[in-house]
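# Show me the folded form of this:
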Amino acid sequence: MYRQQVRGVTHTFSSLVEVMAKATPSRSGDELAGCAAESDRERAAAQWVLADIPLTDFLDHPVVPYEEDEVTRLIIDTHDAAAFQPVSHLTVGGFRDWLLATAARDDGDAQLSALAPGLTPEMVAAVSKVMRNQDLIAVSRAVTHTSAFRTTIGLPGRLSTRLQPNHPTDDPGGVAAAVLDGLLLGCGDAVIGVNPAGDDPRRTADLLRLLDEIRERYRIPTQSCVLTHVTTTLDLIAEGAPVDLVFQSIAGTEAANRSFGVSLSLLAEAHDAGRSLRRGTVGDNVMYFETGQGSALSAGAHLGTGGRPVDQQTLEARTYAVARAFEPLLVNTVVGFIGPEYLYDAKQIIRAGLEDRFCGALLGLPMGVDVCYTNHAVADQDDMDVLLTLLAAAGCAFVITVPGADDVMLGYQSLAFHDVLYARRLLGLRPAPEFERWLRDLELADDRGRVLPTALDTSPLRELVSGL
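All right, here's what the predicted structure looks like:
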């Protein structure tokens, strides 16, 4: 039992799960789950209580029971006590102060990176709840974690992109045209990744072959992916399809992952199968995971200890423990994609995007974000400009880009290819080094990695669509 008095009113919280939920900045998903603070005063009281809770309490009192959940068992069983030692004496509030002080030091990156195996998702979710947006940005920017396949993701001073050439009917010409558009604007260094319009394995195989043919024909140093279910990818690997990355949506509880049709053992099998192909050139990180606040709630798989609902941001952070167990190349939150039932407006979407970047980075991931919203959310493209700028300042590893910022297959709004040119130019960021060299070799970019406005006039890529 936890109590805190604010302006003469005593607020009582029955458990750590309730404190975490009530301390969370306002969002519609927690209101839908019935676990949100009922007033700003109650939220402030919960944050005050949370700031005084020792970090060790999160090891002693899991928010989802150890006996009932394989994600919790993964978190507890893989916790690195030696890495945790530098902060093991701290409370949540003390940890916030330590993070900000460490991020400001010249050797802060090394210390924060070394700490990652000693942190649990609940610890980083808790500290994020007592931090302002600028705190999240400052600490996120100080953390570096890299991954590699044919390009290196997450290096300081770099902002990579997923080129998302979706098409309503998976038409090869339409997909190729979108790929051309993105490449000419310097996008695609994280992955060229297609969401298939259907779940036909033959169509998925055709898309894999199309992307691989484009990559090989133009010697593009990147990786391709068709975002189908992991079991379909396993079958395609067995058939000899050109699989670079193994994709799967994941969540922060065993029950939510079960709703996706996956388990930790299945992900381990897929990870081993992907690595066995040895298709990488500069690294062997083969997994690509997508996440999003609200996924566990949408599956009715969000209950924790004592049957109480766990707030969606804490469950999202637990998803990153699943991801880091498989050393992924890419992890991104589709921050506004699930809809306003979970993140109602731009303020909530922006806050969630910064939280997800922060929590993923502290837990050791080269964390990316799909800067996006659905058309029935209270948000617009100006709000996405703000979030993109903040995430780029926070050292976000990669973002997702689509033609014209409008995904014509999934029916939601993301970033356009030229939006990333803005962020790179504004903050002096560059593509992944391997991809940047390729752009220069084709005279698509200058020696500072900036895309040239006349690139289409001379580029051999202009024949891409007709050649296919």
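# CA atoms for contacts and neighbours, from now on please.
Will do.
# can you list contacts of stretch 50-65?
By CA atoms under 8 Å, 6 or more residues apart in numbering, the list of residues contacting stretch 50-65 from outside reads 16-17, 19-20, 23, 72, 76, 88-94, 120, 122-123, 126-127, 130, 253, 303-305, 310.
# one more to put side by side:
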Amino acid sequence: MTYAKSVGGRTYRFPDLKTLLAKASPARSGDYLAGVAAEDDSERAAAQMALSDTPLKAFLNEVVIPYEDDEVTRLIIDRHDADAFAPVSGLTVGDFRNWLLGAEANEAALTKLSPGVTPEMAAAVSKLMRVQDLILVARKCRVVTRLRNTIGLAGRLSTRLQPNHPTDDPAGIAASILDGLLYGSGDAVIGINPATDSVPAVCALLTMLDEVIHKYEIPTQSCVLTHVTTSIEAINRGVPVDLVFQSVAGTEAANKSFGVDLAVLKEGREAALALKRGTVGDNVMYFETGQGSALSANAHHGVDQQTCEARAYAVAREFHPLLVNTVVGFIGPEYLYNGKQIIRAGLEDHFCGKLLGLPMGCDICYTNHAEADQDDMDMLLTLLPAAGCSFIMGIPGSDDIMLNYQTTSFHDALYVREVLGLRMAPEFESWLIRKGVFEGADHPRPRKALSSMFAPALARIA
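Sure, this is the predicted structure:
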């Protein structure tokens, strides 16, 4: 089907939905790199107007990647819930935007709707939204998940404590963990990116994390962000695994470049569930995504990078994860050139994930060769929790010395919780107060004096 719209006396024609979605995207370097972006603002405006007039039902009749060629497309179509979709089935994309912004689209309605929304629908409506629209609608979506604590409750913001070390040195990792705990970081997960993906090294890190959590009775979960097949092997060896991690993308070919498919992700989830390590729930998966991953693998099929990203959320949604986060500025300026593009992308990703029913967090980050700085990240750091983001990252000093990129620090979480009146996961917060790490019940804050609980550990590290 051809889509067309006249702007300024010129008629623009778009041969299919894939092209229309790409041309309607706000400008970003990755789409120019892929050769799918609008040629100028006039074409972009025409595409957005044509997209606004497009019925939502069109996305069920015309796919951006052929059904027979891509298992992610098959997942999207086969899992679509027609009953959930019914309340908005007669709307155009523009009407859908207006409905989402209205009072009728409350938390209960959006929860019921999510199984009926396809990633392409979510991506399409996001392309018509201002920043404030992305924030307002995402804030109305509430997604709560549980394993050893509860993440995503209203008025709460969790953090991933990320104690990475360039050589996986246990003392260095332990020092970062204790530092983070003293700042109230780690309620989403204590998660390490390992320097090596070898099974023995990963098993050693998993065992160490489990010992720390049990020694101090911390109501949180651990994860070593290794390949899903390495986690499965660790489970087979009897190593304690809380969360199975995997980076995922929005096309079958891109996921194959990561060495995964839907079957192996299912195997990883079933292996983790069999351990029964949850105390308050059974969400055992942790996924990371990011705009540009399909393009960087030359596996995007001519689909714009934001639509590809939204399709990755269909993969994540299938496995009921505890955590999903977009590592929004990590791939580099070839895909998101500057702070403006990173901020917009982070809010788009969060909106699309929440609309699709996912517990979305964000690694608010940039690489050192991008046209971005910490002021840009402070803006996104403030906007995302206002939009109801489930969690952010916590890194010593904002500088990941293993992955060599800039992200958010332990004190950044303290800042945004103070400014927006947010708190930690309830079980984790109660533990911090009970153990003397934090004080105050109404607005918990770190004690000025170190908790005696950590004195032996600190002495060993020193």
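# Show me the helices in the stretch 201-350 of structure 1, by range?
201-217, 230-238, 254-259, 264-276, 295-298, 312-324, 346-362 (DSSP state H, counting those that start in this stretch).
# Between these, which one is closest to Val179 of structure 1.
helix 201-217 (8.8 Å; CA to CA).
# Quick one: residues contacting the residue positioned nearest the centre of structure 2.
Closest residue to the average C-alpha location of structure 2: Asn325 at 1.8 Å, with CA atoms, centre = their mean. By CA under 8 Å, 6+ apart, the contact set of Asn325 of structure 2 is 287-289, 360-363.
# cool, now which of those residues survive the switch to structure 1?
Cross-checking those against structure 1 gives 287-289, 360-363 as conserved contacts, using both residues aligned by TM-score structural alignment, their matches' CA atoms under 8 Å.
# Just the buried subset of those, please.
Those of these that meet the buried threshold are 287-289, 360-363, by 16 or more other CA atoms under 10 Å.
# Select from the residues you listed every entry located in strands.
Using DSSP state E, 287-289, 360-363 are the members of those that sit in strands.
# returning to that earlier point: how about the contacts of Asn325 of structure 2 in CSV, adding distance to Gly186 of structure 2?
Converted to CSV, the contacts of Asn325 of structure 2 look like this (distance: CA to CA, whole Å):
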residue, distance to Gly186 of structure 2
Phe287, 17
Glu288, 17
Thr289, 20
Met360, 16
Gly361, 13
Cys362, 15
Asp363, 14
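# Show me what counts as buried in stretch 202-210 of structure 1.
For stretch 202-210 of structure 1, by 16+ other CA under 10 Å, it's 204-205, 207-210.
# re the thing from before, for the buried ones among the kept ones among the contacts of Asn325 of structure 2, which one is nearest Gly180 of structure 2?
Looking across those and measuring by CA to CA, the closest to Gly180 of structure 2 is Asp363, at 16.2 Å.
# equivalent range in structure 2 for stretch 252-266 of structure 1?
Using TM-score structural alignment, stretch 252-266 of structure 1 corresponds to residues 250-264 of structure 2.
# nope, stretch 109-122 of structure 1 is what I meant
Mapped onto structure 2 using TM-score structural alignment, stretch 109-122 of structure 1 covers residues 107-120.
# Need the contact partners of the matching stretch.
Residues from elsewhere that reach stretch 107-120 of structure 2 (CA under 8 Å, 6+ apart): 59, 76, 79-87, 140-142, 307, 310-311, 313-314, 352, 355-357.
# Got a ChimeraX select line for the buried ones in these?
The following ChimeraX line selects those of these that are buried, judged by 16+ other CA under 10 Å:
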select :59,76,80,81,84,85,140,141,142,307,310,311,313,314,352,355,356,357
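# ok so, going back, can you tell me which of the helices of the stretch 201-350 of structure 1 is nearest to Phe149 of structure 1?
The nearest among the helices of the stretch 201-350 of structure 1, by CA to CA, is helix 264-276 at 10.4 Å.
# just to revisit the earlier point, excluding covalently adjacent residues, which one is nearest to the counterpart of the residue nearest to the centre of structure 2 in structure 1?
Counting by TM-score structural alignment, Asn325 of structure 2 lines up with Asn332 in structure 1. Among residues not flanking Asn332 of structure 1 along the chain, Gly368 sits closest, at 4.3 Å (CA to CA, 6 or more residues apart in numbering).
# Quick one: map that neighbour onto structure 2.
In structure 2, Gly368 of structure 1 lands on Gly361 (TM-score structural alignment).
# how deep is the equivalent of Arg215 of structure 1 over in structure 2 tucked in, by neighbour count?
Aligned against structure 2 by TM-score structural alignment, Arg215 of structure 1 finds its counterpart in Ile213. Using other CA atoms under 10 Å, Ile213 of structure 2 has 15 neighbouring residues.
# Would you check that Ile213 of structure 2 makes contact with Thr220?
Yes. At 7.4 Å, Ile213 of structure 2 counts as touching Thr220 under the criterion of CA atoms under 8 Å.
# In the match of stretch 252-266 of structure 1, which residues are buried?
By 16+ other CA under 10 Å, the buried positions in stretch 250-264 of structure 2 come out as 250-255, 257-258, 260-262.
# JSON lines for those, including distance to Val241 of structure 2?
Shown next, in JSON lines, are the buried residues of stretch 250-264 of structure 2 (distance: CA to CA, whole Å):
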{"residue": "Gly250", "distance to Val241 of structure 2": "26"}
{"residue": "Thr251", "distance to Val241 of structure 2": "28"}
{"residue": "Glu252", "distance to Val241 of structure 2": "27"}
{"residue": "Ala253", "distance to Val241 of structure 2": "28"}
{"residue": "Ala254", "distance to Val241 of structure 2": "26"}
{"residue": "Asn255", "distance to Val241 of structure 2": "23"}
{"residue": "Ser257", "distance to Val241 of structure 2": "25"}
{"residue": "Phe258", "distance to Val241 of structure 2": "21"}
{"residue": "Val260", "distance to Val241 of structure 2": "19"}
{"residue": "Asp261", "distance to Val241 of structure 2": "21"}
{"residue": "Leu262", "distance to Val241 of structure 2": "20"}
